[in-house]
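>>> Predicted model and sequence follow; I will ask about them next.
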Amino acid sequence: MTEHPGEAAPAERNVPAATRPATGTGGGQDRRETDEGLEELPPNLTQAILEATKQVASLLKGAGHPFALAGSVAVYAHGGPGNLQHDADFCILPEDADTVAATLRDAGLEVYTPPEDWLLKARCMGQDIDLIFELARQPVTRELLGRAEELPVESVRMPVLSVTDLLASLLNAFTEHHCDFGAVLPIARALREKVDWSRVRRECGSAPMPDAFLYLLERLQVISPEDDDRGGRP
């Protein structure tokens, strides 16, 4: 596998696309006719990302690769905010990385290895695709993929990370250098009724940044305070 020429490497490690700042437009553009001829309209980036997501998912399903949709498109599939501004993320098993890459290359997609050692990248229909085999510094496992839910992304059904795993991955990605609560807060608000918050606390709450975010959710009354022997937080 070769590195993609001219591709800027993301600064954050294991940061889901749902929390990364937008880096451009991309995608196909519609046109409208004016007195001066055809004029390009601003690209519908959300639709372009969804079309690329459906194409890649269909290829992975057809080849029998275990996978689950992650990131901002997974949030969208679960009913969360739908203003997509980033790439599409797919979780795959580490041992399947080479065969997944071969499947996509055989279908005519460009697949390349970025400097980061936890994912592969691809291009589909002008959009970036992340093929992640280490999510929030933890290897993708069959257990994680087994908890995925079969959901439609427009007209194509595909496995999507469970809401609880999705929120846990977003919180576990917080670090001292990347801790954008503002990006994750609307996701937590929109999906709060579907999340097993007790499991999120068990898996994330011992780290200071996720714990601070959970406390913020409590203060904003997005979630209830944790019940423990002390009657909650002091």
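Okay, I see it.
>>> Please make it C-alpha for all contacts and neighbour counts, starting now.
Noted.
>>> Surely Gly62 is within a helix?
Yes: according to DSSP: H, G, I helix; E, B strand; the rest coil, Gly62 belongs to a helix.
>>> Distance of it relative to Val195?
Distance, Gly62 to Val195, using Cα to Cα, to the nearest Å: 30 Å.
>>> The host helix or strand of Leu185: which residues count as buried?
In this structure, Leu185 sits in helix 181-191 according to DSSP states H and E. For helix 181-191, burial by neighbour count (16 or more other Cα atoms under 10 Å) applies to 181, 184, 187-188, 191.
>>> just checking, next helix/strand downstream of it?
Using DSSP H and E, the helix or strand that follows helix 181-191 in sequence is helix 197-204.
>>> Which residues does that next one contact?
Residues from elsewhere that reach helix 197-204, judged by Cα atoms under 8 Å, 6 or more residues apart in numbering: 164-165, 167-168, 171-172, 210-211, 214, 226.
>>> any chance of the buried residues of helix 181-191 in JSON lines, with distance to Pro114 too?
JSON lines is the format used below for the buried residues of helix 181-191 (distance: Cα to Cα, whole Å):
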{"residue": "Phe181", "distance to Pro114": "27"}
{"residue": "Val184", "distance to Pro114": "25"}
{"residue": "Ile187", "distance to Pro114": "28"}
{"residue": "Ala188", "distance to Pro114": "30"}
{"residue": "Leu191", "distance to Pro114": "32"}
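>>> State the pair within the residues you listed that is farthest apart.
Distance extremes for these: the farthest pair is Phe181 and Leu191 at 15.3 Å, using Cα to Cα.
>>> Asp130: what's it in contact with?
87-90, 119-122.
>>> wait, Ser162
By Cα under 8 Å, 6+ apart, the neighbours of Ser162 are 147-149.
>>> Apart from its neighbours in sequence, what residue is nearest Phe90?
Among residues not flanking Phe90 along the chain, Leu69 sits closest, at 4.6 Å (Cα to Cα, 6 or more residues apart in numbering).
>>> One more to weigh against that first structure:
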Amino acid sequence: MPSSSLHSPAGDMDGDPTLAFYQDVLETLTQADIPFLVGGAYALSYYTAVVRPTKDLDLFIRRHDAERIGETLRHAGYTMETPYPHWLAKVRANGDLVDLIFSSGNGIAEVDDAWLEHAPKAAVLGVPVLICPVEETIWSKAFIMERERYDGADIVHLLRACSDRIDWHRLLRRFSFHWRVLLSHLTLFGFVYPAHRNMIPSWLMVELLDRLRQEALAQPTGQPICAGTLLSREQYLVDVEEQGYRDARIHPLGNMSEGETAIWTEAISRKQ
């Protein structure tokens, strides 16, 4: 079972200005009664007891709460910017950073009311908070497959630690027509932990494999589409920029505009 009280993966709070900043942001938003969830390394530690250093604090918020959160934190003396309007804002203080996340870099994992409804409660840095639900944590991490970052190990650890508490039907609904991505991670789980394959419900594997079988027997139709851009913002640019494939991130296929993908692509050189 997860711990009900978390400290920073970076260590002891005493005399640490970064952790004091994180704590103050959590307390400020809590006192303002603005809903938010803690994710990132803190959520991973909560569910799996895997503790690792983190360079920032990830808070997940609903998009329509962003303006109010910005006003609240600016009143508290912090600066806030929104470099990527389709998914992320940043709060800064003396070189330290809190990410305010309302979607995902590919535009898929939008934070909605269900994130809050299914969130467990814990204490982070001594502040009572909500933790991102394990289902949404898996969903948002599942698409991170960059050359420099792949969250597959996080997902495998989450599956092992939480298999008995995951709402598998809700997780399947979250992936919707991106179910192949879910199947890929569930398949890898069985490879990583062959003695624990039964942690994944058999009905779910049968359902996904039946979908795969049906697709294998059917002829693909429609225009060439590259969904690789949902997994990596960089590694499939050649497909959509030079080889004539439609970008699965862009309306009406996805949730992003051409302008948003351009901003996200331009940031590759800065590794942001």
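Noted; the coordinates are in hand. Not measured: the values here are computed from a predicted model.
>>> what's the TM-score here?
The TM-score (TM-score structural alignment, normalised by the length of structure 1) is 0.67; 190 aligned residues with a Cα RMSD of 3.1 Å.
>>> Strands along structure 1, start to end?
31-34, 37-40, 67-70, 88-92, 110-112, 119-124, 127-132, 134-135, 138-139, 149-153, 156-160 (DSSP state E).
>>> which residue numbers in structure 2 go with the fourth one?
Right, strand 88-92 of structure 1. Mapped onto structure 2 using TM-score structural alignment, strand 88-92 of structure 1 spans residues 57-61.
>>> Show me how far that stretch is from its chain's centre.
In terms of Cα atoms, centre = their mean, to the nearest Å, the centre of stretch 57-61 of structure 2 is found 10 Å from the chain centre.
>>> Repeat that for stretch 90-107 of structure 2.
12 Å.
>>> Quote the end-to-end distance of that stretch.
With Cα to Cα applied, stretch 90-107 of structure 2 spans 17 Å between its terminal residues.
>>> how big's the offset between the helix holding Leu185 of structure 1 and structure 2?
Once the two are superposed, helix 181-191 of structure 1 sits an average of 3.0 Å from its aligned residues in structure 2 (mean Cα distance after the TM-score superposition for structure 1).
>>> helices and strands around that helix, which ones?
With contacts taken as 3 or more Cα pairs under 8 Å, 6 or more residues apart in numbering; DSSP states H and E, helix 181-191 of structure 1 sits against helix 163-172.
>>> which other residues reach the helix it packs on?
By Cα under 8 Å, 6+ apart, the residues outside helix 163-172 of structure 1 that reach it are 15-16, 19, 70-71, 74-75, 78, 135-136, 144, 184, 188, 191, 194-197, 199-200, 203-204, 209-210, 213.
>>> ok, back up a step: what does the residue nearest to Phe90 of structure 1 align to in structure 2?
Applying TM-score structural alignment, one finds that Leu69 of structure 1 aligns to Val38 in structure 2.
>>> ok now do its match, which residues does it touch?
Shown in contact with Val38 of structure 2 (Cα under 8 Å, 6+ apart): 57-60, 129-132.
>>> out of everything not next to it in sequence, what's closest to Arg189 of structure 1?
Leaving aside its sequence neighbours, Arg189 of structure 1 sits nearest to Val222 (Cα to Cα, 6+ apart; 6.2 Å).
>>> how many neighbours does that neighbour have?
Using other Cα atoms under 10 Å, Val222 of structure 1 has 17 other residues around it.
>>> and what of Ala76 of structure 2?
Number of residues near Ala76 of structure 2 (other Cα under 10 Å) recorded here: 12.
>>> and what of Arg62 of structure 2?
Using other Cα under 10 Å, Arg62 of structure 2 is surrounded by 20 other residues.
>>> Same check on the one 5 residues further on?
The local packing of Glu67 of structure 2 (other Cα under 10 Å) involves 9 other residues.
>>> Likewise for the one 4 residues further on?
The local packing count at Glu71 of structure 2 equals 14, with neighbours defined by other Cα under 10 Å.
>>> so what corresponds to Leu166 of structure 1 in structure 2?
Using TM-score structural alignment, the equivalent of Leu166 of structure 1 in structure 2 is Thr137.
>>> What separation do you get for that match and Gly152 of structure 2?
For Thr137 of structure 2, the distance to Gly152 of structure 2 - Cα to Cα - is 12 Å.
>>> Equivalent analysis for Asp112 of structure 2, please.
From Asp112 of structure 2 to Gly152 of structure 2 the distance is 24 Å (Cα to Cα).
>>> what's the answer for Glu67 of structure 2, then?
Note on Glu67 of structure 2: its distance to Gly152 of structure 2, by Cα to Cα, is 33 Å.
>>> again, but for Asp239 of structure 2
For Asp239 of structure 2, the distance to Gly152 of structure 2 equals 24 Å [Cα to Cα].
>>> for Ser184 of structure 2, same thing?
Distance, Ser184 of structure 2 to Gly152 of structure 2, using Cα to Cα: 10 Å.
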